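>>> sequence first, then the predicted structure, then my questions.
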Amino acid sequence: MAGWKDGSVQEKYRLVVVGGGGVGKSALTIQFIQCVIDERPARLDILDTAGQEEFGAMREQYMRTGEGFLLVFSVTDRGSFEEIYKFQRQILRVKDRDEFPMILVGNKADLEQQRQVTQEEGQQLARQLKVTYMEASAKIRMNVDQAFHELVRVIRKFQEQECPPSPEPTRKEKDKSGCHCVIV
């Protein structure tokens, strides 16, 4: 584990962005960012799967290594919305789990005139999949960082349930500001 400014241990998370072709996965992805999320430093190793939609074996490989998944569809493309269920089922099958850290992201939310999927439909699917739903726009940088941060929170919660941390005194971070994202 890499250290942080004050010598505290830094957590690293491997996040995978999945979704159909043309939903804006590349635009959402910021490779390897470091930030402070809820006062805890984290390094995000973000894998963008753009261009790999048709390679089933490759998709299974990144699904095996991912610790959390952004299920991305475009609100302007109903077909990409309908594909999400397939991606979610495949992740759970590869992980051999009933649940796993994921959030649902409706991208291209700035294109209100071309919208084919309503916010209510996105929320309904999220409830069905038991995940958080967020709408984002990579173009106007709306909810992009927030989506990755929310996913890290879901992963942390999941990992704490899997193996509760040993009781030790919690040390407050010196730096309490929201997020400093640094592309490295």
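Looks like it arrived, so ask away.
>>> from now on I want contacts and neighbour counts done on CA atoms only, so please keep to that.
Noted.
>>> residue nearest the centroid of this protein?
L70 (3.6 Å; C-alpha atoms, centre = their mean).
>>> how about it, secondary structure?
On the three-state scheme (DSSP: H, G, I helix; E, B strand; the rest coil), L70 is labelled strand.
>>> any idea how far the closest residue to L111 other than its chain neighbours is from E112?
Distances taken as C-alpha to C-alpha, 6 or more residues apart in numbering place T76 nearest to L111, at 7.2 Å, with adjacent residues excluded. Note on T76: its distance to E112, by C-alpha to C-alpha, to the nearest Å, is 8 Å.
>>> another one to put next to it:
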Amino acid sequence: MGHTEQWRITMLGDGGVGKTALAVQTYDPTIEDAFRHSVIVDDEMTYLEIVDTAGQEEYATLRDQWIREGEGFILVYSIASRRSYDRIKTFQDSIMRVKRGARPVFMLVGNKCDKAAEREVSKEEALSLSRVWGCPFMETSAKTAHNVERMFSDTIRTLRQARDGDSYARPRTAAGAGGGGGGAPERRKRRCVIL
């Protein structure tokens, strides 16, 4: 409890899927921006550097550098864009290529879940992909802030598990459903506070 940890999380995905909006809750087009937050997860202070990357193809040459420097990755697509979901494999392939030999920590995130009427990617399809990849999955909305704090706190927990040698390749049972239900009760309530 006395030490402070620091993690660098890189957000990858097509342009326009809401990476910046998730990082700062306001949209501002970027090539790369790093946002720093002090976060308390499970009663431990964590300094979080969130690298927001441009998703456009013209910045693909910078992608390897962003991946090389990242410790954890959030792969973001829009639930209202089949194209952004289909392209997410390109970003995952890049992570696996650059981090070759390592077991990178990443999370699959379907953003814009507030646009349910425009949905082009089902939650079940993305959950199935996350199981294949062995990574957590959840749906978020930067517009309503649904699951945004949880996305970062769960990524930090997964990074800690990987660091400590715990098995982290199993998707969570709640898998972004946005609520509890099922499973054994937790011993203590976990919270994420962004300061």
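Structure received. The structure presented is a predicted model; accordingly, all values stated were derived computationally and were not measured.
>>> re earlier: tell me the contacts of the residue nearest to L111 of the first structure?
Listed by C-alpha atoms under 8 Å, 6 or more residues apart in numbering, the contact set of T76 of the first structure reads 108, 111, 114-117.
>>> hang on, R59 of the first structure in a helix?
Yes. R59 of the first structure sits within a helix when classified using three-state DSSP.
>>> translate it into the numbering of the second structure.
Correspondence of R59 of the first structure to the second structure, assessed by TM-score structural alignment: R63.
>>> if we can go back for a sec, the residue nearest to L111 of the first structure maps to what in the second structure?
Per TM-score structural alignment, T76 of the first structure is aligned with A80.
>>> and its match, that's in a strand?
No. Counting by three-state DSSP, A80 of the second structure falls outside a strand, being coil.
>>> now do the strands in the first structure.
11-19, 33-37, 40-48, 68-74, 102-107, 132-135, 182-183 (DSSP state E).
>>> closest to S26 of the first structure out of the ones you listed?
Of all those, it is strand 40-48 that lies closest to S26 of the first structure, at 6.2 Å by C-alpha to C-alpha.
>>> measure the match of R59 of the first structure to S153 of the second structure for me?
24 Å.
>>> so the two - more neighbours on which side?
Between R63 of the second structure and S153, counted using other C-alpha atoms under 10 Å, the more crowded position is S153 (22 against 19).
>>> how close does that one sit to Q92 of the second structure?
Using C-alpha to C-alpha, S153 of the second structure is found at 21 Å from Q92 of the second structure.
>>> now R163 of the second structure
R163 of the second structure sits 20 Å away from Q92 of the second structure, going by C-alpha to C-alpha.
>>> between those two, which is the more surrounded one?
Remark: of R163 of the second structure and Q92, Q92 carries more neighbours, 19 against 11, as counted by other C-alpha under 10 Å.
>>> residue in the first structure paired with the more buried one?
Counting by TM-score structural alignment, the partner of Q92 of the second structure is Q88.
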